[in-house]
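[1] no sequence on this one, just coordinates:
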């Protein structure tokens, strides 16, 4: 097991000026937005310090080492080697999704999303000029699965694209290779595209069997687009850098047709940080982070079982986000409101993820065991209030 990465002290974290630490007063424990509480990987710190020291703050170059760095990362972590020539960068995953959807759908076309899902997906589809087609994940009682029959029906009704979250946010589900292969076959049969948001992929726990969508099958390569970033695993969201990845001539042509400005929106610091993050020198740090998150996801299981037994939670396969069902506690459709008001813990509102989020909250456990424990104990105290 790798050496865990330790979160910074709470006092130091409160010196940060990002959304997580400025949205609420200092008496609130912020576990809502997907930022983590860990120091940067040393290679990233060195890359940014070097850029500041040399004034390397200009425009992103037309040729960069980022595609090659990601290809190496994918080979080491996923046993997959995408072609760097089939990638283009942009500012973030959301921008990449919108720009691709604009090319693969016409105004008014349906785009399938699988709620409960990352709330901005709904806005991104609308921004692209398309219409949401909801095909909720199936809850088997022990796991969440893609509803392939529902996807098939929506495609039969005219949906032109699938917006896939893989690994899934907020459930942390790593979709099986078999279900992804079946999804690709359905899309190919209906002439639809699959846009796969794989921002949480570097955070898949060892042994989960995560497979990038474009590595699944020939059908996936023909219909698929992946949008990837180092931002979630390495806490780089503010630096603005993502990659649009393709694996066959059709999708590659679509991405190459995007205006040059889409690529120029990439942040220079984001690109430099991503190259460092995807490099081999950051592998040990990432392994340590995964060890820490594994410990925290299991700690949360124990804390809820012992102190808040009415809350139901399945250990996620990937990431640092916990999807918690609080329906049995009787705290209403949006329990995060009461938790913020009375326990002074900020969690993401469940209903924002879709109708399936009623009675749920999303909790970010990318923090220290002490903060996580304090948060759960504050929430548990509401049971007697």
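    Done, it's in. These numbers come from a predicted model, not from an experiment.
[2] going forward, measure contacts between C-alpha atoms and count neighbours the same way
    OK.
[3] mind checking how far residue 195 is from residue 97?
    As for residue 195, its distance to residue 97 is 7 Å (criterion: C-alpha to C-alpha, to the nearest Å).
[4] Touching both of the two, which residues are there?
    Between them, residue 195 and residue 97 share these contacting residues under C-alpha atoms under 8 Å, 6 or more residues apart in numbering: residue 227.
[5] out of the two, which sits in the more crowded spot?
    Neighbour count, other C-alpha atoms under 10 Å: between residue 195 and residue 97, residue 195 has more, with 27 against 22.
[6] Am I right that that one is in contact with residue 225?
    Yes: in this structure, residue 195 is within contact of residue 225 by C-alpha atoms under 8 Å, at 4.8 Å.
[7] give me the number of residues near residue 118?
    Neighbour number of residue 118 under other C-alpha under 10 Å is 17.
[8] Now for it: which residues touch it?
    169-170, 353 are the contacts of residue 118 under C-alpha under 8 Å, 6+ apart.
[9] Please, which helix or strand holds it?
    According to DSSP states H and E, residue 118 maps onto no helix or strand at all.
[10] how much space between it and residue 30?
    Between residue 118 and residue 30 the computed distance is 18 Å (C-alpha to C-alpha).
[11] Second structure for comparison follows:
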């Protein structure tokens, strides 16, 4: 199995493996990083070959999206989700987060409230607060380990004057894939209160076998006028540093204003290697992705079985999408600092739940996008960290 291959990422400029000291103030040669949400897998072979050919060409002048790039995106949405897009709807940006930040600058004013679900991706808070907007948390409901939307509280947020909602679908860190009914309810509330709906769908391609993803792009046309959908091939195919994202906007005036915002920031040319990688991945990557999702599902099942038999004090609901495990450690009755110290003593670096908001306190996030041998090593360390002597 190609995903079992161990690839040493140390000294490759990897954020996850090489920058724990700078980013987390952690030192130690034996630390096992399971935090940053990228793969320890190689990209698809066809993508690597296409990049090698592009590099061999040797000329790296200004690059633009060609017909092949656009068609690859259109065909991907048609084949994977039976959604028919128009080329004109696609605005490309150097990453989802930069695009969301630009959208907030365009659509809202300093001091405006921006809603996010919590626990939620910490970088949403960053782009909101650093752009002088105000984070409004809409806490998710949790029952028997399953998360759901609190639509009554969301409406309250809108009634208090929130101007935009960053909606993570599928959700990071919980792995929830929102149902068509949930998505429709959110969009209807946004329309009722004239709130901009920014749907971050970067995890959509990693919906697990047997689960159905519902994109905001499939909403009725009357609910699409205040909608921007963000997607990318980066999470799907392990191309996180070859950044190019697509912001899909059906409303012509809104799209024109967003394109003007890109021009205002000089974002009018693209990385030729990013274009090459994304195009090739969309055109050829479906079989690779199918194998990957089966592998990730096995990792999820392995983790669930291990917790059930070895660490029953933890609670784990398998993600419906993505390769991130959201582990509930609250039964240990440890502070977040004490929990982190026990993990570090065992040589484990997880994402601590408190980084996802107050609702994440007592949780840890574990990256399952790794070879099975690495996961087994992490699980044994986790048992050492949490089992009383």
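    All right, it came through fine. Note that the structure is a prediction, hence the values are computed from the model and not measured.
[12] Overlay them and tell me the TM-score.
    Between these two chains, after superposing, the TM-score reads 0.94 (TM-score structural alignment, normalised by the length of the first structure); 380 aligned residues with a C-alpha RMSD of 1.8 Å.
[13] re earlier: the contacts of residue 118 of the first structure into a markdown table, with extra columns for neighbour count?
    Listed next are the contacts of residue 118 of the first structure as a markdown table, based on neighbours: other C-alpha atoms under 10 Å:
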| residue | neighbour count |
| --- | --- |
| 169 | 26 |
| 170 | 27 |
| 353 | 24 |
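[14] Residue 201 of the first structure: which of the residues you listed is nearest?
    Taking C-alpha to C-alpha as the measure, residue 201 of the first structure sits nearest to residue 169 out of the contacts of residue 118 of the first structure, at 10.9 Å.
[15] list the contacts for the residue mapped onto the closest one from the second structure?
    Pairing criterion TM-score structural alignment: the partner of residue 169 of the first structure within the second structure is identified as residue 172. Contacts were defined as C-alpha under 8 Å, 6+ apart; by that measure residue 172 of the second structure touches 120-121, 324.
[16] do that again at 10 Å, thanks
    Applying C-alpha atoms under 10 Å, 6 or more residues apart in numbering, we find residue 172 of the second structure in contact with 117-122, 203, 319, 321-326, 356, 365.
[17] ditto for residue 297 of the first structure
    Residues touching residue 297 of the first structure, when contacts are defined by C-alpha under 10 Å, 6+ apart, comprise 313-322, 364-366, 369, 372.
[18] Can you tell me what it aligns to in the second structure?
    Per TM-score structural alignment, the equivalent position to residue 297 of the first structure in the second structure is residue 300.
[19] Ok, residue 380 of the first structure next?
    By TM-score structural alignment, residue 380 of the first structure lines up with residue 383.
[20] what does residue 242 of the first structure give?
    With TM-score structural alignment as the criterion, the equivalent of residue 242 of the first structure in the second structure is residue 245.
[21] Disregarding residues adjacent in the polypeptide, which is nearest to that match?
    The shortest distance from residue 245 of the second structure to any non-neighbouring residue, by C-alpha to C-alpha, 6 or more residues apart in numbering, is to residue 232 (4.5 Å).
[22] what does residue 202 of the second structure give?
    residue 231 (4.5 Å).
[23] how about the aligned partner of the one you found in the first structure, what does it touch?
    Counting by TM-score structural alignment, residue 231 of the second structure corresponds to residue 228 in the first structure. Remark: with contacts taken as C-alpha under 10 Å, 6+ apart, residue 228 of the first structure is in contact with 70, 89, 92-93, 96, 196-202, 241-245.
[24] Mind doing that once more with 6 Å?
    For residue 228 of the first structure, the residues meeting the contact criterion (C-alpha atoms under 6 Å, 6 or more residues apart in numbering) are 198-199, 242-243.
[25] where along the stretch 51-200 of the first structure do the strands fall?
    Listed in chain order, the strands of the stretch 51-200 of the first structure (DSSP state E, counting those that start in this stretch) span 87-90, 110-113, 131-134, 138-139, 144-145, 161-165, 193-197.
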